[in-house]
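*Asks:* predicted model and sequence follow; I will ask about them next.
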Amino acid sequence: MSRRRQIYEGKAKILFEGPEPGTLVQYFKDDATAFNNLKKGTIVGKGVLNNRISEHIMTMLGDLSIPTHFIKRLNMREQLIKQVEIIPLEVIVRNVAAGSFSKRMGVEEGTPLPRSIVEFCYKNDELGDPIVGEDVITAMGWINPRELDEVMGMTLRINDVLCGLFAGIGIKLVDFKLEFGRYYTSEDDLQVILADEISPDNCRLWDSKTNEKLDKDRFRRDLGGVAEAYQEIARRLGIFIDPQQVEAQ
């Protein structure tokens, strides 16, 4: 890892220069943050599990013709990905009231929503990632109307796919966050594709029968058993590998 040129370091991942032009290596850390980086900690093995879970989901979405930045998993903590220009928006899909939505709207957590709700937040930690509307998004030039339509279409399709995937393993997809980027196939040709990751870090996942939280809320709310919850997601997906056994590889 020290031989590569570091491009960017975020809260949960590090990006390095890739082996070929237009590629990056995405490294998954064990670091955990919450509340806009005010709460920090470490979840041992989280990076290994998120790498596997995101690989599994990104591969499935790609097989369903949903374009993503994922190319292949390189090892237990790294993926080879396409280099994209990240659109500065977080796209949040809500199927069940929870978290900040419940607080803002005065809706009891766990209340099923009459339909899936898509919200947009401007990616800016200093401003607290404020919620923004479509008019603001296009007026500020973060995304144009055609790209916004593409993002909305992909987002709703991804929600349908993930709801079905998780329902099949006894998990309720409460809400989740997506990020998208512009992938330049040539100087004159670009494509909006799914970027970042899909894992218990950016999804709320509850057991369908008990509503037990199996995601980063266990860290946010000091519920304990965070690593075990991530392991349970991987186990139900059929991709679990004990991080402690592979770290020496």
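*Replies:* The structure has been received and is ready for your questions. No experiment lies behind these values; they were computed from the predicted model shown.
*Asks:* only C-alpha atoms for contact and neighbour calcs from this point on.
*Replies:* Will do.
*Asks:* just checking, what packs against the helix ranked longest in the chain?
*Replies:* Counting residues, the longest helix found in the chain (DSSP state H) is helix 145-167. With contacts defined as 3 or more CA pairs under 8 Å, 6 or more residues apart in numbering; DSSP states H and E, the packing partners of helix 145-167 are strand 89-96, strand 171-186, strand 189-195.
*Asks:* and if we set it to 7 Å?
*Replies:* Helices and strands touching helix 145-167, as assessed by 3 or more CA pairs under 7 Å, 6 or more residues apart in numbering; DSSP states H and E, comprise strand 171-186.
*Asks:* for the strand or helix carrying Met60, buried residues please.
*Replies:* Per DSSP states H and E: Met60 is located in helix 46-63. For helix 46-63, burial by neighbour count (16 or more other CA atoms under 10 Å) applies to 46-59, 61.
*Asks:* in addition, the following structure is provided for comparison:
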Amino acid sequence: MSRRKKLYEGKAKILYEGPEPGTLVQHFKDDATAFNNKKQAVLEGKGVLNNRISEHIMENLNRIGVPTHFIRRLNMREQLVREVEIIPLEVVVRNVAAGSIAQRFGLNEGEPLPRAIVEFYYKDDALGDPLVSEEHIAAFNWASPQDVDDMIALALRVNDFLSGLFTGAGIRLVDFKLEFGRIYDQNDMTRIILADEISPDSCRLWDMTSGEKMDKDRFRRDLGNVTEAYAEVARRLGIMKETGNGTGDEAI
């Protein structure tokens, strides 16, 4: 695998050509970024933890019938995934006021929303990933109306599953970001599946008792102990041993 071909490098992951047609190797880096790459750091062990947490969640989503690109974990930092045509949208599901929605509408952070809200953002770092409407999506042909319906339906199913999963671990699911891609069958019919990752990098997770943040906001807000918080999420989900230094070396 040392001579494998790098296809793409993002802020937190690298994609390599997979061992079989239609597959990719997704490598999780220790790099942490925020505010459109204006804030950067390397957090030892973060990639290992995100790999294991995302593996655990994607496996369970596949099991309940939510289609994902995840095939299997290869090692502590890498997964074998299906190659998809990424839709250039970030789909954000919000259960509790935090981040940009609290700022936009003058809501108090931590205020429960009337219902789960699904938002779309156009994936473009240079533009700051702007919030877009379904009208924009259709006008610029980023996705068809059926694609949008499918993404919303899948996002809400993921929200139901994750809410129960994290509640059982004493964690409040505030909001999270998803990415979707298209796959094509032999008749050139398309299907929307979940891609990218689900981890504390892409979710807001608060301890249900203390309200302590257990996600990337610890890095954004200089709260410290980022990998320790990620390790605690992994421990509560049952994918990490009780002991260790919290860098992910004890992930099982």
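*Replies:* Structure received. Quantities reported herein were computed from a predicted structural model and do not represent experimental measurements.
*Asks:* return the set of buried residues in the longest helix of the first structure.
*Replies:* For helix 145-167 of the first structure, using 16+ other CA under 10 Å, the buried residues are 148, 151, 154-155, 158-159, 161-163, 165-166.
*Asks:* what does stretch 183-201 of the first structure give?
*Replies:* Buried, per 16+ other CA under 10 Å, within stretch 183-201 of the first structure: 183-184, 192-201.
*Asks:* likewise for stretch 240-249 of the first structure?
*Replies:* Applying 16+ other CA under 10 Å to stretch 240-249 of the first structure flags 240, 243 as buried.
*Asks:* same deal with stretch 7-17 of the first structure?
*Replies:* Those buried within stretch 7-17 of the first structure under the rule 16+ other CA under 10 Å are 12-17.
*Asks:* show me the residues you listed that map onto strands.
*Replies:* 13-17 (DSSP state E).
*Asks:* columns distance to Glu126 of the first structure on top of those, output as JSON lines?
*Replies:* Formatted as JSON lines, those follow (distance: CA to CA, whole Å):
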{"residue": "Lys13", "distance to Glu126 of the first structure": "19"}
{"residue": "Ile14", "distance to Glu126 of the first structure": "20"}
{"residue": "Leu15", "distance to Glu126 of the first structure": "21"}
{"residue": "Phe16", "distance to Glu126 of the first structure": "24"}
{"residue": "Glu17", "distance to Glu126 of the first structure": "27"}
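*Asks:* ok, these vs Pro130 of the first structure, which is closest?
*Replies:* Comparing these against Pro130 of the first structure with CA to CA picks out Lys13 as the nearest, at 22.3 Å.
*Asks:* what residues does the closest one make contact with?
*Replies:* 26-29 (CA atoms under 7 Å, 6 or more residues apart in numbering).
*Asks:* which of these sits closest to Asp135 of the first structure?
*Replies:* Looking across the contacts of Lys13 of the first structure and measuring by CA to CA, the closest to Asp135 of the first structure is Gln26, at 32.7 Å.
*Asks:* distance of the closest residue in space to that closest one that isn't next to it in sequence relative to Ala32 of the first structure?
*Replies:* Using CA to CA, 6 or more residues apart in numbering and skipping residues adjacent in sequence, the residue nearest Gln26 of the first structure is Leu15, 4.7 Å away. Distance, Leu15 of the first structure to Ala32 of the first structure, using CA to CA, to the nearest Å: 17 Å.
*Asks:* does the counterpart of Asp201 of the first structure in the second structure lie in a helix or a strand, and which?
*Replies:* Under the alignment (TM-score structural alignment), Asp201 of the first structure pairs with Asp201 in the second structure. Here Asp201 of the second structure, judged by DSSP H and E, is contained in no helix and no strand.
*Asks:* in this structure Asp201 of the second structure contacts Met214, no?
*Replies:* No - using CA atoms under 7 Å, Asp201 of the second structure is not in contact with Met214, being 9.8 Å away.
*Asks:* mean per-residue distance, the longest helix of the first structure versus the second structure.
*Replies:* For helix 145-167 of the first structure, the mean distance to aligned residues of the second structure following superposition is 0.6 Å (mean CA distance after the TM-score superposition for the first structure).
*Asks:* in the second structure, which residues correspond to that helix?
*Replies:* So helix 145-167 of the first structure sits over residues 145-167 in the second structure, by TM-score structural alignment.
*Asks:* wait, isn't Phe240 of the first structure in contact with Ala234?
*Replies:* Yes - between Phe240 of the first structure and Ala234 a contact is recorded at 4.7 Å, counting by CA under 7 Å.
*Asks:* and the helix holding Met60 of the first structure against the second structure, how far off on average?
*Replies:* Mean deviation of helix 46-63 of the first structure relative to the second structure after superposition (mean CA distance after the TM-score superposition for the first structure): 0.3 Å.
*Asks:* other SSEs contacting that helix?
*Replies:* Partner elements for helix 46-63 of the first structure (3+ CA pairs under 7 Å, 6+ apart): strand 23-28, helix 226-237.
*Asks:* just name the most buried of these.
*Replies:* Mean neighbour count (mean count of other CA atoms under 10 Å) peaks for strand 23-28 among those, with a mean of 24.
*Asks:* average gap between the following helix or strand past that one and the second structure?
*Replies:* Note on strand 23-28 of the first structure: by DSSP H and E, the next helix or strand toward the C-terminus is strand 31-34. Superposing on the second structure and averaging over aligned pairs (mean CA distance after the TM-score superposition for the first structure), strand 31-34 of the first structure comes out at 0.2 Å.
*Asks:* what sits up against strand 31-34 of the first structure?
*Replies:* 11-12, 39-43, 220.
*Asks:* got it, and stretch 155-172 of the second structure?
*Replies:* 173, 205-208, 236-237.
*Asks:* PyMOL command to pick out the buried ones of those residues?
*Replies:* To isolate in PyMOL the members of the contacts of stretch 155-172 of the second structure that are buried, counting by 16+ other CA under 10 Å, one can use:
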select buried, resi 173+205+206+207+236+237
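*Asks:* check contacts around Met208 of the second structure.
*Replies:* Met208 of the second structure touches 170-172, counting by CA under 7 Å, 6+ apart.
*Asks:* can you check Phe35 of the second structure too?
*Replies:* Phe35 of the second structure neighbours (CA under 7 Å, 6+ apart): none.
*Asks:* let's see 8 Å
*Replies:* Arg220 (CA atoms under 8 Å, 6 or more residues apart in numbering).
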